[in-house]
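Below is the structure, and that's it, no one-letter string:
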């Protein structure tokens, strides 16, 4: 399989906002920006996803507003916003506001939602996976319509990152609305998802080269980076959690990026 694009390789860091005080999260973000990371992500949950389920945790979008002021170069975003937690028009307005605060560095990451504890504890209806995907399909054009109506308008076309690997529904939504697709899995899984996404792009008349391909990675880039790059994937995101926020794996991936970008 050949690559679809000549995009430069980029490295993201997801700073998981769990099991840490906020000053440590702030320092991790500053250190990663100084190291040269391209994108800083958090996530949109209300409780930790690992470790003590009642451990320290902070909210996503208020944190992105703070990061917009505390950083100066990196793009920022959620990996990913849960569509269920906010009215689509409100989310568009929030994204536009953080876009302006950051001077045009926001990526709007969004997905259908999956973590039932968040829903139950905060009073959202969990429903079914199909229902949550239908809600996402309804929300995406509403977000786009609200972006067009806001005054002032966003500083740029805010990139829409859609997370998920569902082959019949999620990847079709990416083909229609996404600027970035984000998935997980090994090289074999990624190859399958890329093939399916290309097929959906053909079905809806979209040039697949318009969509940046992104994956979450762990371990050394020697294990998978070149093989993933051959699939046309150009954005690789490392995750790190509190309380320590170890950035050693990030450092390896930044070195790989620099060696490939020249």
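Noted; the coordinates are in hand. Computed from a predicted structure; not experimentally measured. Numbers count the residues shown, from 1 in each chain.

From now on I want contacts and neighbour counts done on CA atoms only, so please keep to that.
Noted.

can you list contacts of stretch 24-32?
Defining contact as Cα atoms under 8 Å, 6 or more residues apart in numbering, one finds that stretch 24-32 is touched by 13, 15, 17, 40, 67, 70-71, 242-245, 247.

Counting only helices, which of those residues make the cut?
The helices, defined by DSSP state H, take in 67, 70 from those.

Scan the contacts of stretch 24-32 and report the most crowded one.
residue 17 (30 neighbours; other Cα atoms under 10 Å).

returning to what we had before: and of the contacts of stretch 24-32, the nearest to residue 182?
In terms of Cα to Cα, no member of those lies closer to residue 182 than residue 13, at 13.2 Å.

what's the distance between that closest one and residue 78?
Distance, residue 13 to residue 78, using Cα to Cα, to the nearest Å: 11 Å.

Pull the number of nearby residues for residue 149.
Neighbourhood size, residue 149 [other Cα under 10 Å]: 12.

try the one 5 residues further on
By the other Cα under 10 Å criterion, the neighbourhood of residue 154 contains 22 residues.

How about the contacts made by it?
By Cα under 8 Å, 6+ apart, the contact list for residue 154 reads 96-97, 99-100, 104, 147.

That one is in what secondary structure piece?
Residue 154 is part of no helix or strand, with elements assigned from DSSP states H and E.

same deal with residue 239?
Take DSSP H and E as the rule and residue 239 turns out to sit in strand 233-241.

before we go on, here's another structure to hold up against the first:
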């Protein structure tokens, strides 16, 4: 099992965000996430906020071990071919001494209407945005296969969302990691639905790591672990980025993995 930490890039100076990223890596987390929005999601809606992929490129230089990614990139904010090139570039930036990169491509269909309206994107409908995601992923995969230089490794694809008719079908076809939301019973049901989509598409469900957010203490992780969750992500908000809970979850991970 693994521990992720989402540093929310809001209500903080970039220096605070960078220090938090370094502290997360030093604490021993497996994955360091931000998110792909243009405005804060909590607190002052017009508070300080930084762009996702610029931050990821900076983290690629500022860290050396932890994997990095967005939880999650909004598919419709960038042309799929451009996003593939960004993915490849950050993958290379994050590689050390000729090794493999550390980027995870977290991606979803998008939902925050203010991002769309203020940046001039068509918000459309939830179903339409999912259709756009399904159409974009093959284009991203194709472009990654044509870039020179190629990515340093197969960049893991994390898809976020829990829709059982569309999203989990997309996950079964394209994802290495599925990130879902809900209580234990909800997560267990969606694991079963994802397994069914994998069977229909002739995909081994064991190839897809199961991931979710956690907000309490590590005791809540036991039931989620029992139903198959293996990546647990704690979110921390600026400007102080308290990592106390993160360290508790990392200690629990080490006990489970011993």
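That came in fine, so what should we check first? These numbers were taken from a predicted model, which means no experiment stands behind them.

Just the TM-score for the two chains, thanks.
TM-score of the superposed chains, computed with TM-score structural alignment, normalised by the length of the second structure, equals 0.97; 253 aligned residues with a Cα RMSD of 0.5 Å.

that older thread, give me the residues contacting the strand holding residue 239 of the first structure.
3, 7-19, 212-218, 246-247, 249-250.

Narrow these to those that are buried.
9-19, 212-218, 247, 249-250 (16 or more other Cα atoms under 10 Å).

In the second structure, what range does the strand holding residue 239 of the first structure match?
Strand 233-241 of the first structure corresponds to residues 229-237 in the second structure, going by TM-score structural alignment.

Tell me the buried residues in the matching stretch?
229-237.

Repeat that for stretch 156-169 of the second structure.
For stretch 156-169 of the second structure, by 16+ other Cα under 10 Å, it's 156-162, 167-169.

if I pick the residue nearest the centre of the second structure, what's in contact with it?
Residue closest to the average C-alpha location in the second structure (Cα atoms, centre = their mean): residue 71, at 3.0 Å. Residue 71 of the second structure makes contact with 6, 33-36, 106-107, 160, according to Cα under 8 Å, 6+ apart.

need the helices for the stretch 51-200 of the first structure, in chain order.
60-70, 88-101, 116-122, 129-149, 170-177, 187-204 (DSSP state H, counting those that start in this stretch).

quick one on the thing from earlier: can you name the next helix or strand after the strand holding residue 239 of the first structure?
helix 248-261.

Would you mark the buried spots in that following helix?
Across helix 248-261 of the first structure, burial judged by 16+ other Cα under 10 Å covers 249-251, 253-254, 256-257.

just to revisit the earlier point, joint contacts of residue 13 and residue 78 of the first structure?
residue 41.

and stretch 88-108 of the first structure, which residues are buried?
Neighbour count says stretch 88-108 of the first structure has 88-89, 91-108 buried, by 16+ other Cα under 10 Å.

ugh, typo on my part, it should be stretch 32-45 of the second structure
Buried, per 16+ other Cα under 10 Å, within stretch 32-45 of the second structure: 32-40.

Quote the end-to-end distance of it.
Note: stretch 32-45 of the second structure ends 24 Å apart using Cα to Cα.

tell me, that stretch lands on which residues of the first structure?
So stretch 32-45 of the second structure sits over residues 40-53 in the first structure, by TM-score structural alignment.

can you check stretch 186-193 of the second structure too?
Counting by TM-score structural alignment, stretch 186-193 of the second structure corresponds to 189-196 in the first structure.

in the superposed pair, what's the mean gap between the matching stretch and the second structure?
Following superposition, stretch 189-196 of the first structure is found to deviate from the second structure by 0.7 Å on average (mean Cα distance after the TM-score superposition for the first structure).

residues in contact with that stretch?
165, 167, 171, 183-184, 228, 231.

List the buried residues of that stretch.
For stretch 189-196 of the first structure, by 16+ other Cα under 10 Å, it's 190-191, 193-194, 196.

Distance to residue 207 of the first structure added to the residues you listed, as TSV?
Formatted as TSV, those follow (distance: Cα to Cα, whole Å):
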residue	distance to residue 207 of the first structure
190	19
191	18
193	16
194	13
196	14
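
quick check, nearest of the residues you listed to residue 129 of the first structure?
Among these, residue 193 lies closest to residue 129 of the first structure (Cα to Cα), at 18.9 Å.
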